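Trainee: Need coordinates for the following:
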Amino acid sequence: MRAKVLPGRTTTAAEGEAVVFLIGMRINHFWAVHRWLPVLLAMPMMLRELARDRSLGMLHHLMLTGSPRTYCVVQYWESKERLLAYAAAPDRLHRPWWGRVNRLVRKGGGHVGMWHETYVVPAGAYESIYGDMPPSGLGRAYGAVPLGDGVQARDRLRV
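Mentor: Down below sits the predicted model:
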């Protein structure tokens, strides 16, 4: 299914704080497939679980690659509470897989690297603009609205 292009300039409809979670991995040694492949495969399983049950709080995600050895997932969440609740839920995929992935990384002899960053961005401290684009990023996660004529980035950033 192709996303519909929204004509003209739009911005995110987000109100209040925005929660952005970045998680990534780096394959340090391609030949150690048994070390990095389970790490690589864990994220799509969790993303499918989150997409099936929107009540868990993930609004949208985007998978990126920086090179054949680096991968990143950008996730947009309803709230930091929902993100933390999912991470700790014993009946969801994250908690058991996080234990496995940590063991693989710790005992992996440097074959695979992992990182994550969480940003809780206060209202007025984020800004977005999309020109003739389907909803993307914050606009896809929180919805997109037309941007008024003459509205500048400084008007959207209120800090």
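Trainee: from here on, contacts and neighbour counts on C-alpha atoms
Mentor: OK.
Trainee: what ranges do the helices span in this protein?
Mentor: Taking DSSP state H as the criterion, the chain contains helices spanning 33-52, 80-88, 94-106, 137-142, 153-156.
Trainee: Would you do the same for the sequence below? I want to compare the two.
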Amino acid sequence: MVSRTTADAKGDVVVLLIGMRINRFWAVHLWLPVLLAMVRMLRELGKDPGRGLRAKVLLTASPRTYYVVQYWESKEKLYAYATAPDAFHHKAWAALNRKERGGKLRGEVGIWHETYVVPEGSYEAIYGDMPPVGLAAAHGQVPLERRGRSAKDRFAYRSRKEPAAEQAG
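Mentor: Sure thing, here's the model as predicted:
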């Protein structure tokens, strides 16, 4: 393992933060299905890399708050998964909406998500004696010197896109 590395991301980076908060622990029958649905969606995405999920990090913010940091290939692939009728997300979201409209959730569980499309030049990463995690797990890891030793240098890095004629050559 190289001791100091950075993520090998090129172009825009798509990050989805998604989670849940257990508002009432005793309502296990209402919040446990939400938690298990996230596990099932992550398993489904893991089995089909073509859907666009590149990496994920599962986190616990407190005994009642759980979330996942997800790194996606593109916002288009994220939207495609979220709206695909054949994906489990579609079924889970419909069931959750039915429970909310029917008043069955009554605040026992909260859900949230935030999506960010981060343009190249607006992110940087450094890892010391770490296996690939986060952005490096999503895009690969390179020695720090390839992108610059300082954060300023890494922010200034731009991937070089080869012209189509050179790629075909």
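Trainee: if we can go back for a sec, determine which of the helices of the first structure approaches residue 113 of the first structure most closely.
Mentor: If you check each of the helices of the first structure against residue 113 of the first structure by C-alpha to C-alpha, helix 94-106 wins as the nearest, at 6.5 Å.
Trainee: nearest to residue 114 of the first structure, of the helices of the first structure?
Mentor: Proximity to residue 114 of the first structure (C-alpha to C-alpha) singles out helix 94-106 among those, at 7.5 Å.
Trainee: Now do that closest one: which elements does it pack against?
Mentor: Using 3 or more C-alpha pairs under 8 Å, 6 or more residues apart in numbering; DSSP states H and E as the contact criterion, the elements in contact with helix 94-106 of the first structure are helix 33-52, helix 80-88, strand 112-121.
Trainee: repeat that with 7 Å
Mentor: Helix 94-106 of the first structure makes packing contacts with helix 33-52, helix 80-88 when contacts are defined by 3 or more C-alpha pairs under 7 Å, 6 or more residues apart in numbering; DSSP states H and E.
Trainee: Could you tell me where the first one falls in the second structure?
Mentor: In other words, helix 33-52 of the first structure. The counterpart of helix 33-52 of the first structure in the second structure, using TM-score structural alignment, spans residues 28-47.
Trainee: Also the shortest one?
Mentor: Under TM-score structural alignment, helix 80-88 of the first structure corresponds to residues 75-83 of the second structure.
Trainee: average gap between that stretch and the first structure?
Mentor: Overlaying the first structure shows stretch 75-83 of the second structure at a mean distance of 0.4 Å from the equivalent residues (mean C-alpha distance after the TM-score superposition for the first structure).
Trainee: buried residues in that stretch?
Mentor: 75, 77-78, 81 (16 or more other C-alpha atoms under 10 Å).
Trainee: repeat for stretch 21-29 of the first structure
Mentor: With the criterion 16+ other C-alpha under 10 Å, stretch 21-29 of the first structure contains buried residues 21-27.
Trainee: try stretch 92-101 of the second structure
Mentor: Neighbour-count burial for stretch 92-101 of the second structure, counted by 16+ other C-alpha under 10 Å, picks out 92, 96.
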